[in-house]
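Student: One predicted model, sequence on top.
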Amino acid sequence: MPDKTNQNLRFGVIGCGRIAPKHTESILAIPDAELAAVCDIVPGRAEEFARKYQARPYLDYQEMLRSEDIDIVTVATPSDLHAEIGIAAARAGKHVMVEKPMAMTLESADRLIQACREAGVKLGVIHQNRFNQSVKTLRAALEDGRFGMLTHAQATVRWNRNDEYYQQAPWRGTRLQDGGVLMNQSIHNIDLLQWMMGPAEEVFGFTRTALRPIEMEDVAGAVIKFNNGSIGIIEAASTIYPKNLEETLNIFGESGSVIIGGIAVNRIEAWEFPGSEDEKAGIFAAQKTDPPSVYGFGHREIIENMMEAVRADTVPAVPGEEGRKALEIILAIYKCQETGQPVKLPLVE
């Protein structure tokens, strides 16, 4: 790959829908990043988006990938296209940032990982909540061994996605193109859960389509047994009345307890370690208010991390192998729903 050490890195965004502004606005806020192009199959949407963010519009991502003016591609399309477009981008010599889920199957996730490896390009999965200050503070305590033996943890998403949300596009809530509340909304928190607790060994869960007119689940509950013997509990719902309530991550060990809450795991609500009263007071005093949306504050930092990985030839914070882990847990929960039996990992699709 060309040396980009002292040059601006140029981005192309594929998909100009609901999440795309978070990517484009974050790119434009980074001094040494440029937004070169945007792409969407809907002509009016692509052109309007390009005018708003001063980029070149494309209707065909294959045509966009032939441009020599793009270094990094961000894939923000419907979920079933993530792997296909990411593979094409890698083969075109572009570094790849892909929205969650990185793929809809483990097989396609593995093909994306392999394509990027063979092309010598970087692959980063957009799990931006790893860059929340609350999550970084928790991770540092975990890496310092302050929890002692981990006992259990809980990841909870209590949000609202009403009928209007699912009617925005025919692919929303479908099995093949989108998934349900686990795959679409809760995957970020499941990523954090497994990142903190370590490799998962066994999964059992239930899903239900309770209120929304969709093919997949709008409510789910699951239990994970991790390799270290600890237990994880997942609660996920897009049915919360009347609006988004919370996304929380609770981690418990023999000598520590931390609860991160807020609308998007953005606020530390409990911080209990031996002799930590002054530390806790400082943490609470420094915290920001809730972000303006559930997308949080982490997009700019994860994009900057990808740029550093490209320049320094290092591994992105959330490489494909990491993004695959939350996907595997969710697919295991889906398999539990089909079979009524616990599922051992690694999952065989």
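Tutor: That came through fine.

Student: CA atoms for contacts and neighbours, from now on please.
Tutor: OK.

Student: Name the residue closest to the centre of this protein, please.
Tutor: Per C-alpha atoms, centre = their mean, the C-alpha nearest to the average position across the chain is that of His127, at 3.0 Å.

Student: Who are the contact partners of the closest residue to that residue other than its chain neighbours?
Tutor: Leaving aside its chain neighbours, His127 sits nearest to His188 (5.9 Å; criterion: C-alpha to C-alpha, 6 or more residues apart in numbering). Contacts here follow C-alpha atoms under 8 Å, 6 or more residues apart in numbering; on that basis His188 touches Lys100, His127, Gln128, Asn129.

Student: Just the strands from the protein, written as ranges.
Tutor: With strands called from DSSP state E, the chain shows them at 9-14, 33-39, 56-58, 72-75, 95-98, 123-125, 150-158, 200-208, 219-226, 231-237, 246-253, 256-261, 267-272, 343-344.

Student: quick one, which of these is nearest to Ala326?
Tutor: For the strands of the chain, distance to Ala326 was read as C-alpha to C-alpha. The smallest value, 9.7 Å, belongs to strand 200-208.

Student: Please state the offset of that closest one from the chain centre?
Tutor: Its chain's C-alpha centre and that of strand 200-208 lie 19 Å apart, by C-alpha atoms, centre = their mean, to the nearest Å.

Student: what helices or strands is it leaning on?
Tutor: Other elements packing on strand 200-208 under the criterion 3 or more C-alpha pairs under 8 Å, 6 or more residues apart in numbering; DSSP states H and E are strand 219-226, helix 320-339, strand 343-344.

Student: hang on, the earlier thing: so can I have JSON lines of the strands of the chain showing distance to Leu193 and mean neighbour count?
Tutor: As requested, the strands of the chain are arranged in JSON lines below (distance: least, C-alpha to C-alpha, whole Å; neighbours: other C-alpha atoms under 10 Å):
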{"stretch": "strand 9-14", "distance to Leu193": "29", "mean neighbour count": "26"}
{"stretch": "strand 33-39", "distance to Leu193": "31", "mean neighbour count": "24"}
{"stretch": "strand 56-58", "distance to Leu193": "38", "mean neighbour count": "21"}
{"stretch": "strand 72-75", "distance to Leu193": "24", "mean neighbour count": "28"}
{"stretch": "strand 95-98", "distance to Leu193": "20", "mean neighbour count": "28"}
{"stretch": "strand 123-125", "distance to Leu193": "16", "mean neighbour count": "28"}
{"stretch": "strand 150-158", "distance to Leu193": "6", "mean neighbour count": "22"}
{"stretch": "strand 200-208", "distance to Leu193": "10", "mean neighbour count": "21"}
{"stretch": "strand 219-226", "distance to Leu193": "10", "mean neighbour count": "21"}
{"stretch": "strand 231-237", "distance to Leu193": "8", "mean neighbour count": "22"}
{"stretch": "strand 246-253", "distance to Leu193": "7", "mean neighbour count": "22"}
{"stretch": "strand 256-261", "distance to Leu193": "12", "mean neighbour count": "20"}
{"stretch": "strand 267-272", "distance to Leu193": "15", "mean neighbour count": "19"}
{"stretch": "strand 343-344", "distance to Leu193": "18", "mean neighbour count": "18"}
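
Student: Got another one to weigh against that:
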Amino acid sequence: MTRAVRVGVIGLGAIGQSLLRAFQADPQVEVAAVCDVDAHLADRTARPLSASAWTNHREMLGAVDVDLVYVAVPPRHHHPLALDVIRAGRHLLCEKPLALTLGEAQDMQRAAQAAGIVHALNLPLQGDPGIETFRRLVQEGSLGALRRAELTLVFPQWPRGWQQNPWIGRREQGGPIREVGPHLLHVILTTLGPVARVWAHTEYPAHDPAACETAALGTLELASGLLVGVSCLTNVPRPEQVSLTVYGADGTAGLVNWAVPVAAMGPIPLQPVPVEEPQENAGARLVRALVARVRGGPGDLVDFTMGVHIQAVLDAWERSSAAGTWVEVTQA
């Protein structure tokens, strides 16, 4: 019998705990160690797992035999922790965005590739049947020549109720563009192609210069010439909306509620599109792919190369917002 893949988790906040449950539920995985700066949280999490608890990740890496490490800490800590994991020769799953800056993301990508480890980014829409259905609708040609796309992000509250932590609402690391943007940027990049340049305008609270954006407008110009309009608005009396719409000469296809595909051929309302593949928990899908890759087999993962491409768009967005001009996207 193949032994279980031994996992260590660094960072036990809401996201870390969520994927920890998926690791725990997979019979092919053993959670061997958990680490958090909050010693009580680490102990409380480790006890029912029969795992060891740590507050220092370097000590954990030096003392515990783990195959894979999940880095689930705030973005500004991704780079140093990931490099420590890579130097220890462990396979690596990192939260998104990959890093705080493009330079850090590129550094992580180069180090992971040189080490020959499995490296992956936690983007739960990867492999989602609704996303795959939307992608086929756009790429099969039935929409006709593509004319425009629109990405809409609306949040009645930011940070959202389940995201109450010290950084998610701050400008340095948080905000909806940096936090939610990578999910949909990944869909855009893999469905419509690379982004060539960006124009962005971002609004911040006047009374708190450290707070993240409350609104943003922008345009992504793809290498194909297609324009993607981006609209983001927070703290408005509306339900949450995360949607992507692609307009063609003959039809329209979109995603509503993150991953529900819709389409219309001709001037009629968008209608739900049946999804043939069965839906499953995104965490379970990710863990299964990680186990397969760690064992040397095939697995559908988003690697650090795509993480760098996403980071390059985020970097261009921030530079454009600061400069008030179009900014070229650095191609990794």
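Tutor: Yep, it's here. Predicted model only: the values in this text are computed from it and were never measured.

Student: What does the superposition give as a TM-score?
Tutor: The TM-score (TM-score structural alignment, normalised by the length of structure 2) is 0.87; 327 aligned residues with a C-alpha RMSD of 2.9 Å.

Student: got TSV for the strands of structure 1, with distance to Leu65 of structure 1 too?
Tutor: Rendered in TSV, the data for those read as follows (distance: least, C-alpha to C-alpha, whole Å):
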stretch	distance to Leu65 of structure 1
strand 9-14	8
strand 33-39	10
strand 56-58	10
strand 72-75	8
strand 95-98	11
strand 123-125	16
strand 150-158	36
strand 200-208	37
strand 219-226	38
strand 231-237	37
strand 246-253	36
strand 256-261	40
strand 267-272	39
strand 343-344	39
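
Student: Compare these and give me the one nearest Ile87 of structure 1.
Tutor: Nearest to Ile87 of structure 1 among those is strand 95-98; the distance by C-alpha to C-alpha comes to 8.6 Å.

Student: which residues of structure 2 does the closest one align to?
Tutor: Taken onto structure 2 by TM-score structural alignment, strand 95-98 of structure 1 occupies residues 91-94 there.

Student: Matching Ser108 of structure 1 against structure 2, which residue comes up?
Tutor: For Ser108 of structure 1, the residue aligned by TM-score structural alignment is Glu104.

Student: quick one: the nearest residue to its match once chain neighbours are set aside and Met108 of structure 2, what's the gap?
Tutor: Across the structure, with C-alpha to C-alpha, 6+ apart as the measure, the residue nearest Glu104 of structure 2 apart from its sequence neighbours is His79 (6.0 Å). Using C-alpha to C-alpha, to the nearest Å, one gets 7 Å for the distance from His79 of structure 2 to Met108 of structure 2.

Student: cool, and Gly161 of structure 2?
Tutor: Gly161 of structure 2 sits 31 Å away from Met108 of structure 2, going by C-alpha to C-alpha.

Student: just Glu150 of structure 2 next, same as before
Tutor: When distances are taken as C-alpha to C-alpha, Glu150 of structure 2 and Met108 of structure 2 turn out to be 31 Å apart.

Student: what does Gly8 of structure 2 give?
Tutor: 19 Å.

Student: and if you look at Val242 of structure 2?
Tutor: As for Val242 of structure 2, its distance to Met108 of structure 2 is 29 Å (criterion: C-alpha to C-alpha).

Student: would CSV of the helices and strands packed on strand 200-208 of structure 1 with distance to Trp171 of structure 1 be doable?
Tutor: Listed next are these as CSV, based on distance: least, C-alpha to C-alpha, whole Å:
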stretch, distance to Trp171 of structure 1
strand 219-226, 19
helix 320-339, 18
strand 343-344, 28
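
Student: Any idea which of the ones you listed gets closest to Met183 of structure 1?
Tutor: Proximity to Met183 of structure 1 (C-alpha to C-alpha) singles out helix 320-339 among those, at 6.6 Å.

Student: Mind listing what's buried along the closest one?
Tutor: Neighbour counts over helix 320-339 of structure 1 (16 or more other C-alpha atoms under 10 Å) mark 320, 322-337 as buried.

Student: What residues in structure 2 pair up with that helix?
Tutor: Residue correspondence for helix 320-339 of structure 1 in structure 2, counting by TM-score structural alignment: residues 304-323.

Student: Alignment lookup: Ser18 of structure 2 to structure 1.
Tutor: When the two structures are superposed using TM-score structural alignment, Ser18 of structure 2 falls opposite Lys22 in structure 1.

Student: Can you measure across stretch 68-84 of structure 2, start residue to end residue?
Tutor: The distance separating the two terminal residues of stretch 68-84 of structure 2, taken as C-alpha to C-alpha, comes to 13 Å.

Student: Give the full set of residues in contact with the counterpart of Ala32 of structure 2 in structure 1.
Tutor: Using TM-score structural alignment as the criterion, Ala32 of structure 2 maps onto Ala36 of structure 1. Residues near Ala36 of structure 1 by C-alpha under 8 Å, 6+ apart: Arg10, Phe11, Gly12, Ala55, Arg56, Asp69, Ile70.

Student: do Leu233 of structure 2 as well
Tutor: Taking C-alpha under 8 Å, 6+ apart, one finds Leu153, Val154, Phe155, Thr214, Ala215, Ala216 in contact with Leu233 of structure 2.

Student: Does Leu244 of structure 2 touch Leu255 like I think?
Tutor: Yes: in this structure, Leu244 of structure 2 sits in contact with Leu255. The criterion is C-alpha atoms under 8 Å, and the distance is 5.1 Å.

Student: how close does Gly12 of structure 1 sit to Ala332 of structure 1?
Tutor: Using C-alpha to C-alpha, one gets 33 Å for the distance from Gly12 of structure 1 to Ala332 of structure 1.

Student: Likewise for Ala89 of structure 1?
Tutor: In this structure, Ala89 of structure 1 lies at 29 Å from Ala332 of structure 1, with C-alpha to C-alpha as the measure.

Student: cool, Pro170 of structure 1 as well?
Tutor: Using C-alpha to C-alpha, we find Pro170 of structure 1 at a distance of 25 Å from Ala332 of structure 1.

Student: cool, and Arg300 of structure 1?
Tutor: As it turns out, when the distance is counted by C-alpha to C-alpha, Arg300 of structure 1 lies 31 Å from Ala332 of structure 1.

Student: Repeat that for Val181 of structure 1.
Tutor: Distance of Val181 of structure 1 to Ala332 of structure 1, given as C-alpha to C-alpha: 14 Å.

Student: Ok, Gly256 of structure 1 next?
Tutor: Taking C-alpha to C-alpha as the criterion, Gly256 of structure 1 is separated from Ala332 of structure 1 by 30 Å.

Student: Same check on Asn184 of structure 1?
Tutor: For Asn184 of structure 1, the distance to Ala332 of structure 1 (C-alpha to C-alpha) stands at 15 Å.
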